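> sequence and predicted model, in that order:
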Amino acid sequence: MTRWNALILAGSRDEIDPVARAAGAAHKALVEVGGEPMLARVIDAVKAAGAGRVAISSNDEDTGRLAALRGAEVLPAAEGPSESARSGFAALGSPMLLTTADHALLRPAWIESFIKDVPDDCDAAILLARRADIEAAVPGNKRTYLRFADGEWSGCNLFYLRGPSAARGLALWRSVERDRKRPWKIVARIGPRLLLAYLFGRLTLARALASLGGTAGLRVAAVPARDGLAAVDVDKPADLELVRALLRDGAA
């Protein structure tokens, strides 16, 4: 397997995060699950999966100290996650795995299988989980899904930037991330014909990604997750309760 580096987004906004507030922590990345901070679990997972250099993007001193103790570099966070990803990619180079500090259930096996399944002819890849797999893993979990002719999908906060040309996709990623709760706006970027196909349930995921990637001049691939749990992160206090319960019960 090609040697790769990893960037973990661990930035924060000026106001305290709802998850951090609910847990009584100063920073979301430092919220404990399963007896240790979420960030520590993510760093350990990417290192165990075989990452070369591991860096976090953060301006928080406590988070930086934790990262250093876990053997990770600290890069200054930029304004917004996409800009942090761009500067991190410039520092670490390609190929690079991109994930987030709130991916508290992250397993090395998920990363290994994701990278193994990335097609050779793509510039960037995103891990997506099928709705049926997510609901089988965590029944009743409420998520936002992208609905395509070939199924309903949700993101897993795992991206793989294969080569230098993947940098062109970070601006596209920023706009998609901004509208992730409004799937129709994401699809609208691919033009009226494909938008109509999406609205009538005729647009496939592969066709949508081909068109979106084309707007940035790169080839983007979707990789199906082998485990629905890979889509579970800690976006809100209810997610924190779910993740803690899963770890307590041994399901994760």
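Good, I have the coordinates.

> can we go C-alpha only for contacts and neighbour counts from here?
OK.

> now residue 52. Nearest residue, chain neighbours left out?
Computed as Cα to Cα, 6 or more residues apart in numbering, the closest residue to residue 52 that is not its neighbour in sequence is residue 5, at 5.0 Å.

> one more: residue 82?
Using Cα to Cα, 6+ apart, the closest residue to residue 82 is residue 174 (5.1 Å).

> neighbours of that neighbour, just the number please.
With neighbours defined by other Cα atoms under 10 Å, the count for residue 174 comes to 17.

> try it against this one:
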Amino acid sequence: MFDAQSPPGVTAIILAGSRPGPDPLLDGSGVSTKALLPVGGRPMLAHVLDTLSRHAAIGAIVILAQNVAGLRADPELAVWIDDPAIRFMESGAGISRSVLAAIDGPAALPVLLTTADNVLLSAAMIDSMIAGAAGCDIAVAMVERRILLARYPQSRRTWLKFRNGWWSGANLFWIGSDRARPMLERWQSVEQDRKKGMKIVGAFGPWLLGGALLRILTIQGAAARLGKRFGAQARIVAMPQAEACIDVDKPEDLVLVEQILAMRA
């Protein structure tokens, strides 16, 4: 359950755009954008909106996409079109720039950032992220490999290796204050390499890359040092839910997510 001590009125931002180039997930799907891909009989975005709109900590939702008109025209999303707490916003060039524009506009801080393909998002995950990120300027949710493989050994992820384990991103991010802005601006230069873990680590400083490669840093220690460099308090939130790092990036992900949704039902 939502802790009454958590920050009230958190703004959720959902990244619901499409990356350049062909997407094998959309072949034969009948939809033109990933956010509308049917999963469990409903568009991916509908699952995420359901979870966020029902959570007591979420005060407003901003949906960022290149094709806002296409999303608003989908009948499965009609229930949210006139909701005053939900706003559709055209995204710009690049994720970081679009998020910064949203923060400068309708998205009041603090912000919980997620993606339309985070179909398995649950209230428990939101609770874990808010509790773990409370009081910091920027936080990233991660899942340690043993947590995931204990439940879903067939799942393939991109892993970052540190002294205290192998970690994969969970598509949940916390922006707690404007002190996160320099790190978001730095992220713009590595967005296209999001699946090349060590290249991303190195882009934030050779000392961080060396610490990761030599395994002399824990991932939490690396985040703290990185934040200090940018004048912010940065934190890794270790998620206890294995499903937190399972999104829909590949056809095999879609199969696994469908199976998990069926088990939940």
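Received, thanks. As the structure is a computational prediction, the values presented were derived from the model and not from experiment.

> hang on, the earlier thing: quick check: the residue nearest to residue 52 of structure 1 vs residue 195 of structure 1, distance?
Noted for residue 5 of structure 1: a distance of 36 Å to residue 195 of structure 1, by Cα to Cα, to the nearest Å.

> next: residue 46 of structure 1.
For residue 46 of structure 1 relative to residue 195 of structure 1 (Cα to Cα), the value is 37 Å.

> more crowded one of those two?
When residue 46 of structure 1 and residue 195 are compared for neighbours, residue 46 comes out ahead with 27 against 20, by other Cα under 10 Å.

> circling back: can you tell me which residue in structure 2 aligns to the residue nearest to residue 82 of structure 1?
Matched by TM-score structural alignment, residue 174 of structure 1 corresponds to residue 188 in structure 2.

> tell me where structure 1 has helices.
Using DSSP state H, the helices of structure 1 run over 18-23, 38-48, 61-69, 81-92, 108-117, 131-137, 169-178, 183-188, 192-199, 205-216, 237-249.

> and the ones you listed: which comes nearest residue 229 of structure 1?
Set against residue 229 of structure 1 and scored by Cα to Cα, the helices of structure 1 come closest in helix 131-137, at 5.9 Å.

> who are the packing partners of the closest one?
strand 151-161 (3 or more Cα pairs under 8 Å, 6 or more residues apart in numbering; DSSP states H and E).

> start and end residues in structure 2 for the strand it packs on, please.
For strand 151-161 of structure 1, the aligned range in structure 2 is residues 165-175, judged by TM-score structural alignment.

> please apply the same query to stretch 95-111 of structure 1.
Mapping stretch 95-111 of structure 1 onto structure 2 (TM-score structural alignment) gives residues 110-126.

> tell me the buried residues in that stretch?
Going by neighbour count (16 or more other Cα atoms under 10 Å), the buried part of stretch 110-126 of structure 2 is 110-123, 125-126.

> out of the residues you listed, list just those in strands.
Cross-referencing those against strands under DSSP state E gives 111-115.

> for the residues you listed, which one is nearest residue 135 of structure 2?
Nearest to residue 135 of structure 2 among those, counting by Cα to Cα, is residue 111 at 12.5 Å.

> is that closest one in contact with residue 12, as I believe?
Yes: Residue 111 of structure 2 is in contact with residue 12 according to Cα atoms under 8 Å; the separation is 5.6 Å.

> OK, contacts around the residue most central in space within structure 1?
For structure 1, residue 157 is the residue whose C-alpha lies nearest the centre (Cα atoms, centre = their mean; 1.3 Å). If you count contacts by Cα atoms under 8 Å, 6 or more residues apart in numbering, residue 157 of structure 1 has them with 98-100, 103, 127, 231.

> distance of it from residue 188 of structure 1?
Using Cα to Cα, we find residue 157 of structure 1 at a distance of 22 Å from residue 188 of structure 1.

> same question for residue 44 of structure 1.
For residue 44 of structure 1, the distance to residue 188 of structure 1 - Cα to Cα - is 38 Å.

> re earlier: any idea how far the match of stretch 95-111 of structure 1 is from the middle of the chain?
6 Å (Cα atoms, centre = their mean, to the nearest Å).
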